[in-house]
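Peer 1: Below is the structure, and that's it, no one-letter string:
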């Protein structure tokens, strides 16, 4: 009799657990279901619980929920970014800074994390780090063109020798970068900085496709007369 009761209880437990997991997974698409997921089963739903706490400015709860989210789903960089935000709201500045650095290191494709690190690098006047973070945003694509143009102006302005050198080395480091750089940079970079970076990349061993370089020079010429020819000259060998 006892064995039978234990067997029934076991299957009830399995059924309830399975249902909780299914509701948790469905909460990805229907956030309203998150509150119905039992705490031990929260994974996807934990993010919604955290976001609600952040919206309500419940600082202590937000940090607690964020830590739980990172513990249960540590891989997405977004979760570390949310932890950083919760810590920032709670006044935990050092912890917040550490969390956003981890998020940016783990998620090169997580645009908000990279944007935050770029702003921190600019504030610290760390040109090499700013160039690397800009590179992460640049190669990821997306974002408003005007936003990227403004960032490029700030990162690669007239006094940005170190930033330009670091970015040129990144461009020179892989053939894929040659294509991406010539395709996007003429629409984003200040023309003078674009010519300078291209020349530095060429000096570091980059060999640009001549047809792509000519197309890029025409785009630059439309933005600033005379710079198109300078870009062609900077891409040595074409």
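Peer 2: On my side now, so go ahead. Keep in mind that what you see is a predicted model, and the values were worked out from it rather than measured.
Peer 1: hey, let's count contacts and neighbours off CA atoms from now on
Peer 2: OK.
Peer 1: Could you measure from the residue located most distally from the centre of the chain over to residue 13?
Peer 2: Outermost residue of the chain with respect to the C-alpha centroid, by Cα atoms, centre = their mean, is residue 1; its distance is 58.6 Å. Per Cα to Cα, to the nearest Å, residue 1 is found 18 Å from residue 13.
Peer 1: Now do the helices in this protein.
Peer 2: 2-26, 44-55, 59-72, 77-89, 93-106, 111-123, 127-140, 145-155, 161-172, 175-188, 191-203, 210-223, 227-234 (DSSP state H).
Peer 1: Can you say which of the ones you listed is nearest to residue 32?
Peer 2: With Cα to Cα as the measure, helix 44-55 is the member of the helices of the chain nearest residue 32 (8.5 Å).
Peer 1: what number of residues lie near residue 90?
Peer 2: 17 (other Cα atoms under 10 Å).
Peer 1: Contacts only, for the nearest residue to it once chain neighbours are set aside.
Peer 2: Leaving aside its chain neighbours, residue 90 sits nearest to residue 59 (5.2 Å; criterion: Cα to Cα, 6 or more residues apart in numbering). Neighbour list for residue 59: 53, 86-87, 89-90 [criterion: Cα atoms under 8 Å, 6 or more residues apart in numbering].
Peer 1: Pick the most buried one from the helices of the chain.
Peer 2: helix 77-89 (a mean of 24; mean count of other Cα atoms under 10 Å).
Peer 1: tell me the angle of it relative to helix 44-55?
Peer 2: Angle between the axes of helix 77-89 and helix 44-55 is 30 degrees (criterion: axes from the mean of the first three to the mean of the last three Cα atoms, to 10 degrees).
Peer 1: put this beside the first:
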């Protein structure tokens, strides 16, 4: 009889754990139920719990939940970035700066981490690093044009400077994103920097699609007629 009770209790325990694990997985689709997952079983659920805590007014709780998130799932860059935000809110500025650097190194696709690193690079006067982070943001189609317009001038301010030469080397070495560079750059980049980068890459042998290059020239001319005229000369040489 005792063995039967123990067996049924074990089955109930297994069922509860299974239910908790399934509930945890469901939070990927329904984050609102994250708090319903038992704390000991939270994996996927810990991210919305930590994010919710960060949005609240208790920085100590936010920090504790973010630290728990990183302990359980240390690899995603988004988790380290959330930890950095919680550390900053809790007054741990130095730790926050270190965490955001780790996040940016680990996940080039995390836009907030890249933006943070870009701003840190600008503050440190590291133009090449700022340009690399700008390129990472530029390549993300969901990065707002307004953000690229805001960050472009400080990153690419100096004619012939390290920011522009670094971005030119990235553009020249990445044929797969030439179309995105031409299309988006004509809209959001400082016009003189855009023309300089195209001229520098073309001088080193980069060949652009003529149809896209002409489209970029027309779009740029609508913003800056003088820059459009300079780009027109490059179009004539290439096409």
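Peer 2: That came through fine. All values derive from a computational prediction rather than experimental measurement.
Peer 1: Any idea what the TM-score is?
Peer 2: After superposition, the two chains reach a TM-score (TM-score structural alignment, normalised by the length of structure 1) of 0.91; 238 aligned residues with a Cα RMSD of 1.9 Å.
Peer 1: nearest to residue 37 of structure 1, of the helices of structure 1?
Peer 2: Closest among the helices of structure 1, once you apply Cα to Cα, is helix 2-26, at 5.8 Å.
Peer 1: Show me what that closest one is packed against.
Peer 2: Helix 2-26 of structure 1 is packed against helix 44-55, with contacts defined by 3 or more Cα pairs under 8 Å, 6 or more residues apart in numbering; DSSP states H and E.
Peer 1: mean deviation of the helix it packs on from structure 2?
Peer 2: With mean Cα distance after the TM-score superposition for structure 1, helix 44-55 of structure 1 departs from structure 2 by a mean of 2.3 Å once superposed.
Peer 1: Stretch 161-169 of structure 1 now?
Peer 2: Using mean Cα distance after the TM-score superposition for structure 1, the mean distance for stretch 161-169 of structure 1 is 0.2 Å.
Peer 1: That stretch aligns to what range in structure 2?
Peer 2: Counting by TM-score structural alignment, stretch 161-169 of structure 1 lines up with residues 161-169 of structure 2.
Peer 1: So what touches that stretch?
Peer 2: 127-128, 130-132, 135, 155-158, 193, 196-198, 200-201.
Peer 1: closest to residue 118 of structure 2 among those residues?
Peer 2: The shortest gap between residue 118 of structure 2 and any of the contacts of stretch 161-169 of structure 2 belongs to residue 130, at 4.7 Å (Cα to Cα).
Peer 1: what residues are up against that closest one?
Peer 2: By Cα under 8 Å, 6+ apart, the neighbours of residue 130 of structure 2 are 117-119, 121-122, 155, 163.
Peer 1: residues in contact with the closest residue to residue 227 of structure 1 other than its chain neighbours?
Peer 2: The shortest distance from residue 227 of structure 1 to any non-neighbouring residue, by Cα to Cα, 6+ apart, is to residue 221 (5.6 Å). By Cα under 8 Å, 6+ apart, the residues touching residue 221 of structure 1 are 227-229.
Peer 1: what about the residue farthest from the centre of structure 1, distance to residue 7 of structure 1?
Peer 2: In terms of Cα to Cα, residue 1 of structure 1 sits 10 Å off from residue 7 of structure 1.
Peer 1: that older thread, need the contacts of residue 59 of structure 1 in JSON lines (columns: distance to residue 205 of structure 1).
Peer 2: Shown next, in JSON lines, are the contacts of residue 59 of structure 1 (distance: Cα to Cα, whole Å):
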{"residue": "53", "distance to residue 205 of structure 1": "51"}
{"residue": "86", "distance to residue 205 of structure 1": "45"}
{"residue": "87", "distance to residue 205 of structure 1": "44"}
{"residue": "89", "distance to residue 205 of structure 1": "46"}
{"residue": "90", "distance to residue 205 of structure 1": "48"}
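Peer 1: Just the closest of those to residue 70 of structure 1, please.
Peer 2: residue 86 (12.1 Å).
Peer 1: right, and the closest one touches residue 58 too?
Peer 2: No. Using Cα atoms under 8 Å, residue 86 of structure 1 is not in contact with residue 58; the gap is 9.2 Å.
Peer 1: isn't residue 24 of structure 2 right up against residue 37?
Peer 2: Yes. Counting by Cα under 8 Å, residue 37 is a contact partner of residue 24 of structure 2 at 5.9 Å.
Peer 1: Now the residue positioned nearest the centre of structure 2: closest residue in space that isn't a chain neighbour?
Peer 2: Note on structure 2: the residue nearest the mean C-alpha position is residue 111, at 1.8 Å, using Cα atoms, centre = their mean. What sits nearest to residue 111 of structure 2 in space, not counting adjacent residues and going by Cα to Cα, 6+ apart, is residue 137, at 6.3 Å.
Peer 1: next one: residue 128 of structure 1
Peer 2: residue 163 (5.0 Å).
Peer 1: mind giving me TSV with the helices of structure 1 and columns for distance to residue 33 of structure 1?
Peer 2: Formatted as TSV, the helices of structure 1 follow (distance: least, Cα to Cα, whole Å):
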stretch	distance to residue 33 of structure 1
helix 2-26	7
helix 44-55	8
helix 59-72	17
helix 77-89	20
helix 93-106	27
helix 111-123	27
helix 127-140	33
helix 145-155	36
helix 161-172	45
helix 175-188	42
helix 191-203	50
helix 210-223	50
helix 227-234	56
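Peer 1: Good, we can wrap up now.
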